[in-house]
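In: Just need the structure, nothing else, for what follows:
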Amino acid sequence: MRSSRPLAAAVVATAFAGAVLLPAQAQAASGSVHLYKIYYDSPGKDTGSNASLNGEYVQIKNTTSKGVSLKGWVLSDASNHKYTFGTYTLGKGKTVTIRTGTGKNTATTLYQNRGAYVWNNDKDTATLKKSNGTKADSCSYNSTKVDYKMC
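Out: The predicted model follows:
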């Protein structure tokens, strides 16, 4: 009977070829700031009221191990409606909700202060860009069967 150890060692070596192993601290620091959920069709009829406008929103989640400043970051849709973040830090492991209508900004909810809907009820693409213009994330949907998309 022949030993399978050399074969097993070759398989393991091949599996790790090209893989980058990070120190434990670097692995813990990995994560991202990304689009989490788009609630694109607010509940009920689209009346244009502030309550209806605020029924559509985007959530952004920080899965890194530290707070991230979103100052100057831009959230946009396919029609190039843009929301630019002012001074705001998204804490580690936290989620922020960006509502379309007006309201008082809090640590967990920000408002675009718009008087019209942004997110199409059938299909659209949300894009999140860092303050330097590089794309952090994007998320698309193409459905009228549900009112939201988990990104």
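In: For the rest of this, base every contact and every neighbour count on C-alpha atoms.
Out: Fine.
In: list the contacts for the residue nearest to residue 78 when sequence neighbours are not counted?
Out: Spatially, and ignoring its direct neighbours in sequence, residue 78 is nearest to residue 125 (5.3 Å; CA to CA, 6 or more residues apart in numbering). Residue 125 makes contact with 77, 78, 138, 139, 140, 141, according to CA atoms under 8 Å, 6 or more residues apart in numbering.
In: One more, please, to line up against the first structure:
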Amino acid sequence: MRHRKAATAAALAIATTAGGLGGLVTAAPASAAGSVHLAKIYYNSPGSDNRSNASLNAEWVQIKNSTSRAVSLKGWKLTDASRHVYTFGTYTLGAGRTVTVHTGKGRDTAAHRYQNRRAYVWDNTKDTATLTKASGARVDSCGYNNARRSYVTC
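Out: Sure thing, here's the model as predicted:
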């Protein structure tokens, strides 16, 4: 492993000196800086769909902050293809943290937010989650088309 790192560093130094990779060496890919993104959607809660609060809360979306800084999600929106909208109030997602947005009712915490709905949001076979900033700029989307599974990793 050590030999491979040394060889890669040497090749990079030679290419940079020769002008071959100059711009790429100083500019890291956007994904390396991290992002706030949809991580997982659990769209088909276990058991029968009886609209109990426990069943509604077993339907959720996880949002991950993979940056090295906290990000305010105030005014950000999570929507599905049918245009159900959950809007974050005053809320900050810590660096490296994940928040789970449940469909049903509950008490909001740093790790769990609740839409306070009495009906399901996420279709059991096909849907798309979209996360947008308060400005309306799209941050991320994640779709699925699979009735055999209960969740999708985005």
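In: aligned partner of the residue nearest to residue 78 of the first structure in the second structure?
Out: By TM-score structural alignment, residue 125 of the first structure lines up with residue 128 in the second structure.
In: Need the three-state assignment for that match.
Out: strand (DSSP: H, G, I helix; E, B strand; the rest coil).
In: Nearest the middle, which residue of the second structure would you pick?
Out: Of all residues in the second structure, the one closest to the mean position by CA atoms, centre = their mean is residue 38, 1.6 Å from it.
In: Now do the same for that residue: its match in the first structure.
Out: That one, residue 38 of the second structure, aligns with residue 35 by TM-score structural alignment.
In: Would you mind giving the secondary structure of that match?
Out: Residue 35 of the first structure - assigned by three-state DSSP - is strand.
In: For the residue lying closest to it once chain neighbours are set aside, list the residues it contacts.
Out: Once flanking residues are discounted, residue 35 of the first structure sits nearest to residue 60: 4.6 Å by CA to CA, 6+ apart. Residues in contact with residue 60 of the first structure (CA under 8 Å, 6+ apart) are 33, 34, 35, 36, 37, 95, 96, 97.
In: Tell me the one of those nearest residue 119 of the first structure?
Out: Proximity of the contacts of residue 60 of the first structure to residue 119 of the first structure, judged by CA to CA, is greatest for residue 37, which lies at 12.3 Å.
In: how far away is residue 117 of the second structure from residue 60 of the second structure?
Out: Noted for residue 117 of the second structure: a distance of 12 Å to residue 60 of the second structure, by CA to CA, to the nearest Å.
In: shared neighbours, the two?
Out: residue 103.
In: For these two, indicate the residue with more neighbours.
Out: More crowded of residue 117 of the second structure and residue 60, by other CA atoms under 10 Å: residue 60, with 26 against 16.
In: Aligned to that one, what sits in the first structure?
Out: Checking TM-score structural alignment: residue 60 of the second structure goes with residue 57.
In: Apart from its neighbours in sequence, what residue is nearest its match?
Out: residue 99 (4.4 Å).
In: Name all residues that make contact with the one you found.
Out: Here residue 99 of the first structure is in contact with 53, 54, 55, 56, 57, 58, 109, 110, 111, 112 (CA under 8 Å, 6+ apart).
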